[in-house]
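Q: Predicted model and sequence follow; I will ask about them next.
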Amino acid sequence: MSSTLTRTFTVAALSALAWLPATAAPVIIPAPPQISSTGYILMDADTGKVLVEHNADEQLPPASLTKMMTSYIVSGDIESGKIGEQDLVEVSVKAWRMGGSKMFIREGTQVPVIDLLRGVIIQSGNDASVALAEHVAGSEDAFVDIMNQQAALLGMTSTHYKNATGWPAEGHLTTARDLSLLAQALINHHPEHYALYSEKYFSYNGINQPNRNKLLFTDDSIDGIKTGHTDEAGYCLVASGQRDGMRLISVVMGTRSEGARANESQKLLAYGFRYFQTHTVYAAGEVLSTNRVWGGQRDEVQLGVAKRVALTIPRGAEKALKAELQLPEVIKAPLSAGQQMGRLTISLEGETLYDQSLVVTEDVAEAGFFARLWDGIKLFFFQLFN
């Protein structure tokens, strides 16, 4: 006798707890656009689904895209209470002397953390990056150790930092895929500070500078993230935007000009928004099955999903999603809320998109001795004749 029961539904039918065969026309997605970039990737920020990629794992110099990690660490320290937004940072000689793009802070002055963070994000200030690194870790070298530790925690397996700015250095490398993971973390882990990436201008020391991300000025749906450029790295851009409840992240590295990095990013984002959607299949805690419980103070238990189930699918394909439940034939008390039991698999045209355990939605205590004895007798005959 099989220990599990398998039932297949369309997703819509499963939500209604009624069986229905899945039928839908095949989904056809056009080929992605041709992108003039050394390495690139397009990801759904919500689900992590990669929609387009090319040389996404090739290690390349990130230039000022490095500052995404610098700001990520600072945002984390602010939110954890290690530092405060209004804490004053004394500007060192090293920070003041930094070349390249600058916030124009002055040696010996004190600057609030939040102003320096804006200087990093909006003005791409090398001086602001070093000042924050020294404030957080005591030195830029010590801060770099934190950067590499954080990269490992985020799964950025092909990234190695040598400084907090992106200043050219041998071995200072990352990939388009790793940058998409960092961008996803910036958006999801620090939403309040992520809003800084959409600010178009920041003025400090009497100098007003525009954000170098041209997409902020041409597309209202774009709200970040960071540009980078050196002779070795070329022109790079990590961009993100949101339309109709879908947030995408694009990374382009090694383009030929400021205009090219914006145009190539726009092509990727437009493709993703036009042909795909982020579809919430089930809400967190949604019940998918009600099952008989043997030997419990209650006769039934509900099984559902612990977390929201969201999938990136072709637009209009939600009716073709097929859900499969694998349920135990016999469920015995006691049961605890959150206990894993059974399995949910969701597929589209034969491709598995989701495969996770279901969970018990509420406790079911064990019944008394005589109730368990009677249920045991009934279970014996149930199994005998089924």
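A: Yep, it's here. Residues are numbered from 1 along each chain as shown.
Q: going forward, measure contacts and count neighbours with C-alpha atoms only.
A: Will do.
Q: Now do the helices in the chain.
A: If you assign secondary structure with DSSP state H, the helices in the chain sit at 11-15, 67-80, 93-97, 113-121, 126-137, 140-153, 176-189, 191-194, 215-218, 258-275, 369-384.
Q: List the buried residues of the second one.
A: Neighbour counts over helix 67-80 (16 or more other CA atoms under 10 Å) mark Lys67, Met68, Met69, Thr70, Ser71, Tyr72, Ile73, Val74, Ser75, Gly76, Ile78, Glu79 as buried.
Q: also this one, for the comparison:
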Amino acid sequence: MLDQPRRASRQQVYRRRRFVVFGFLAIFLVAAMYISGALFAPMPATAAVAQHESTIAQPTAALTWPGFGASGITAPDYPGATQYHGSDAKMPIASVTKTITALVVLDKKPLKAGDDGPSISFTQKDVSIWKQVIAAGGSWAPVVAGTSMTEKQALEAMLLPSANNYAISLATWAYGSTGAFVQAANAWLTSNDFTGTHLDSPDGLTAGSVSTAKDLIGIGKRALADPVLSTIVSQKSVTLPGAGTQDNTNTLIGVDGIDGIKTGNTDEAGNCLLFSAQVTVGQSKVRVIGVVLGAPTHADLWAAVKSLLTSMRSGFHEVDASKAGQSFGTYSTPWGAKSALIATSTKMFLAWSDSPIQVAVETRPLQSGTKGEIVGQVTFTLNGKTQTAQLVLDKALPDPGLWWRLAHPGGMGA
């Protein structure tokens, strides 16, 4: 009877021991799971906080316009860099007409770059034209019966000294008569959408040869696009058979990058210039075409052209959209690590006026990273043209470490 209580006591001790053992085992397993989760569970990815402008814009250009007539200016390679001022009515254009005459002659008798073209023989008829031009008070260059010039030389005689007699002789040579030329010229103008322009002669001496600033900008573009004409109008002088040395009436050639195109002057038209220039903006070159019509004097014309061109140049800006080492954002982790996103290269744009440069930053989420690791890119867009710079970490973004992981298993509570 005494053995029964002893057996009961031994069972109770055994149960207590099992409870203690399994309790410790449970605690151990929970602890192991906790530590395993803390050490090996992935940390939450960290997104970069971008710090940049969505657009970059410069001050609006303020062009210096003349206080007379009509004018316009453009940088053909830059959208939006075209402006006009003053009257939009048709105005007499005097010898600027000869730019159109040259284009229409070349439409019938085209020349390739480096080609002088066929020989044109001059007769007593051309001498008579010369004398008639002198009597009418027009600009002229000498011509000698029995001499000849190439087509290119005849164009030079017309365009540089602005010789009316060579304009008439060239038009007659190409089209048979001045009447046939005028008809062909007006058809050419219509077919090319220069509806504000009309000619009644190849030389522009009469007030019936008219145009607008807008049309003349387009005509100037066509003249510069022709490799023969663009070469001719940039010359300061030329020596021609039968005519000798002839100077360009555009005395601004070589001033402020001006390299063309054509002067004009009559009582009705005043003083006019269709001009072109290659202007320097920082390390860049910008092609500019402009026109000023109706200046009271040559001095007023030259001053107006130079002021307009200077203000056009000032309206362009070299913009460093990014510089190597420039920060575009920051990674900040829950465990207190930080690293800036910096650009690896400089990206420069030449922007006209307040044309906006669009800025877009792309990055990827990070848990950690090394210094210099590529983590994204920044893309700049201006008028459809883009440049891209890579973004890297400026310093390492470390793992949180043992103690932070133990205190924040799986990143919870970050």
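A: Arrived safely, thanks for sending. These numbers come from a predicted model, not from an experiment.
Q: Let me have the helices of structure 1 in CSV, extended by distance to Tyr354 of structure 1.
A: Listed next are the helices of structure 1 as CSV, based on distance: least, CA to CA, whole Å:
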stretch, distance to Tyr354 of structure 1
helix 11-15, 12
helix 67-80, 30
helix 93-97, 48
helix 113-121, 36
helix 126-137, 40
helix 140-153, 24
helix 176-189, 20
helix 191-194, 26
helix 215-218, 34
helix 258-275, 20
helix 369-384, 32
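Q: Please name whichever of the ones you listed is nearest to Ile346 of structure 1.
A: Distances from Ile346 of structure 1 to each of the helices of structure 1 were compared by CA to CA, and the smallest falls on helix 11-15, at 8.0 Å.
Q: What span of structure 2 is the closest one aligned with?
A: The alignment of helix 11-15 of structure 1 onto structure 2 (TM-score structural alignment) finds no residues at all.
Q: can you list the residues that contact that helix?
A: With contact meaning CA atoms under 8 Å, 6 or more residues apart in numbering, helix 11-15 of structure 1 is reached by Trp19, Leu20, Val281, Tyr282, Leu288, Glu318, Lys319, Leu321, Lys322, Ala323, Ile346.
Q: so which of those residues would you say is closest to Ile35 of structure 1?
A: Nearest to Ile35 of structure 1 among these: Glu318, at 28.8 Å, using CA to CA.
Q: For the closest residue to the closest one other than its chain neighbours, the count of nearby residues, please.
A: With CA to CA, 6 or more residues apart in numbering as the measure, His279 is the residue that lies nearest to Glu318 of structure 1, at 7.4 Å, once sequence neighbours are left out. Neighbouring residues of His279 of structure 1 were enumerated by other CA atoms under 10 Å; the total is 19.
Q: can you check Ser139 of structure 2 too?
A: 19.
Q: My guess is Thr72 of structure 2 contacts Lys214. True?
A: Not quite, residue 72 of structure 2 is Gly, not Thr. Yes. With contact defined as CA atoms under 8 Å, Gly72 of structure 2 reaches Lys214; the gap is 6.8 Å.
Q: list the residues that contact both of those two?
A: Here Gly72 of structure 2 and Lys214 share the contacting residues Tyr84, scored by CA under 8 Å, 6+ apart.
Q: Ser339 of structure 2 contacts Ser332, correct?
A: Yes. The pair formed by Ser339 of structure 2 and Ser332 meets the contact definition of CA under 8 Å, at 6.9 Å.
Q: quick one: which of these two has more around it?
A: Counted by other CA under 10 Å, Ser339 of structure 2 and Ser332 do not tie: Ser339 has more neighbours, with 22 against 17.
Q: Counterpart of that one over in structure 1?
A: Ser339 of structure 2 maps onto no position in structure 1 when the alignment is built from TM-score structural alignment.
Q: again with Val305 of structure 2
A: Under the pairing rule here (TM-score structural alignment), the equivalent of Val305 of structure 2 within structure 1 is Ser265.
Q: picking that back up, out of the contacts of helix 11-15 of structure 1, which is most surrounded?
A: Once you tally neighbours by other CA under 10 Å, Lys322 ends up highest among the contacts of helix 11-15 of structure 1, having 26 neighbours.
Q: so how many other residues sit close to the closest residue in space to that residue that isn't next to it in sequence?
A: Taking CA to CA, 6+ apart, and ignoring the residues beside it in sequence, Lys322 of structure 1 has Thr10 as its nearest neighbour in space, at 4.5 Å. Around Thr10 of structure 1 there are 23 other residues, counting by other CA under 10 Å.
Q: Having no further points to raise, I will conclude here.
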